[in-house]
Structure formats: structure tokens, C-alpha cells
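S.K.: Attaching a predicted model along with its sequence, questions to come.
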Amino acid sequence: MITCDFAILPVGAEDTECKKYVTAAVQLIKDSGLNYQLTGMGTQIEAENLKELYDAIANAQEEIFKTGIGRVYTVIKVDDRRDQENRTLDAKVKTVNDMLH
């Protein structure tokens, strides 16, 4: 299981509000069928392989360009773990929560 945290930032927007852009990007991730979690600072997604991961992010980025933005800055963090099965986003969080006192 590959997990990813990413954020797409429109550069040159007329104001500081990003909800229109975030909604457009997250809608494409939702439509991809991949499991995702929206957070206050980005979006986390799970994928079986790098192609479906990068395709989903590329589609989300293209959607931002469709809003009329001329420049997009995307930050991607990928955890491609192949030594264990089913290391989902929820499993990672559960592991740490179980260790908390």
C-alpha cells in the first residue's frame, strides 16, 4: 500500500481564499475512487501503485489550471512501503494511538 500526503497551491490567485481550489482538487481525488482523507493542511490518499497515485494527483492539479490559475505549486510526500501489507492511513494512525499512554 502506498500512502501519500499532498497539497496543491494556486499561485497568483486574486485573494487568499483557497476553498474553491481545494474543493476542485479533492473532487477529482474523490472521483478517482481512491481512499482519501482531507485534513486541514492537505489531502492524504492511498493507492496500490505509483501510476494510480500520480494520475490522481496530476488530474487534481489539472483541475486547478481549469479554474484559470496560471501557476500551481504541488507538494507531495509519498510512503511506498513494500515490507508490510495493508499499511493504510488508518493503520498507521492506530499504531501510534495504541502506543500512547
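M.R.: On my side now, so go ahead.
S.K.: Please count neighbours and contacts with C-alpha atoms only from this point.
M.R.: Will do.
S.K.: who are the neighbours of the helix ranked longest in the chain, in terms of helices and strands?
M.R.: As assigned by DSSP state H, the longest helix anywhere in the chain is helix 50-66. With contacts taken as 3 or more C-alpha pairs under 8 Å, 6 or more residues apart in numbering; DSSP states H and E, helix 50-66 sits against strand 2-11, helix 19-32, strand 43-47, strand 71-80.
S.K.: tell me the most buried of the ones you listed?
M.R.: strand 43-47 (a mean of 21; mean count of other C-alpha atoms under 10 Å).
S.K.: Tell me what angle that one forms with helix 50-66.
M.R.: Orientation of strand 43-47 against helix 50-66 (axes from the mean of the first three to the mean of the last three C-alpha atoms, to 10 degrees) gives an angle of 140 degrees.
S.K.: And here is the other one:
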Amino acid sequence: MSVLMELAIFPTDKGGSVGAAVGRVVEMIRDSGVVYQVTAMGTLVETPTLAEALDIVQRAHDVLAGDASRIYATVKLDIRKGDTGRIYGKARSVTDRIGSVNT
């Protein structure tokens, strides 16, 4: 199984710049050992199970909850039996058809 998740999570009560808080979440994701990719609007994560993906969401919340009174999060999931490595394969499917793209 492959679970692709796009997660955007940040405190809403810390002013206009939340890069430090987002950095703490990305650090947790990096240290968890899952395959991930940071984008301008969120972080893509690939896990072998839904439970592991949802655990990342819980852990991201826990990272922020200590000093935030309000947290905003969006989560998108693409769950597929069988294939793994889709975090790179989906983008490669497009570039194989049209050539290089901005990354």
C-alpha cells in the first residue's frame, strides 16, 4: 500500500511569518524517516499505511500545540494498494510526457 499525503499545518496566532513553526514540523517529518518533499504550500509525505500518515498529522499537531492556541491544517490523501514510490513516480509520469518542469 502507498499513502500519499499533502499536509499543511501552522499556528494562526503567531503573526504573519510562521516559517519557524513550519520548520519544526518539517524537522519532525524528516526525523521520522518517511519519504517527504517540501513544497511552497505544504509537505508531501509517503507512508506504507494510513495509520502512519495519520500519526504524522497527530505528531505535527503536537509539535505546534505547546505554544499555539489555534492551529490550521489541511490534509489530502491518495491511498492506493500495491505501488510504492509514488511520491516521485506521479511527477515523473508528467515529465515523461512533456519534458522538464520547474521544481
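M.R.: Thanks, I have it. Keep in mind that this is a model prediction, so the values were computed, not measured.
S.K.: Superposing both, give me the TM-score.
M.R.: The pair, once superposed, lands on a TM-score of 0.90 when counted by TM-score structural alignment, normalised by the length of the first structure; 98 aligned residues with a C-alpha RMSD of 1.3 Å.
S.K.: rewinding a little: reformat the helices and strands packed on helix 50-66 of the first structure as JSON lines; add distance to residue 60 of the first structure.
M.R.: Formatted as JSON lines, these follow (distance: least, C-alpha to C-alpha, whole Å):
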{"stretch": "strand 2-11", "distance to residue 60 of the first structure": "8"}
{"stretch": "helix 19-32", "distance to residue 60 of the first structure": "4"}
{"stretch": "strand 43-47", "distance to residue 60 of the first structure": "11"}
{"stretch": "strand 71-80", "distance to residue 60 of the first structure": "10"}
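S.K.: right, and those - which one's nearest residue 86 of the first structure?
M.R.: When those are compared by C-alpha to C-alpha, strand 2-11 sits nearest residue 86 of the first structure, at 9.0 Å.
S.K.: how big's the offset between that closest one and the second structure?
M.R.: Aligned to the second structure and superposed, strand 2-11 of the first structure gives a mean residue distance of 0.9 Å (mean C-alpha distance after the TM-score superposition for the first structure).
S.K.: so which of the helices and strands packed on helix 50-66 of the first structure gets nearest residue 59 of the first structure?
M.R.: By C-alpha to C-alpha (comparing all of those), the closest turns out to be helix 19-32, at 6.7 Å.
S.K.: Residue in the second structure paired with residue 97 of the first structure?
M.R.: Counting by TM-score structural alignment, residue 97 of the first structure corresponds to residue 95 in the second structure.
S.K.: by contact count, what packs against the helix or strand containing its match?
M.R.: Using DSSP states H and E, residue 95 of the second structure falls within helix 86-98. On a contact count with 3+ C-alpha pairs under 8 Å, 6+ apart, helix 86-98 of the second structure meets strand 2-11, strand 42-47.
S.K.: what about that helix, how far off from the first structure?
M.R.: For helix 86-98 of the second structure, the mean deviation from the first structure after alignment is 0.7 Å (mean C-alpha distance after the TM-score superposition for the first structure).
S.K.: Nothing else from me, thank you.
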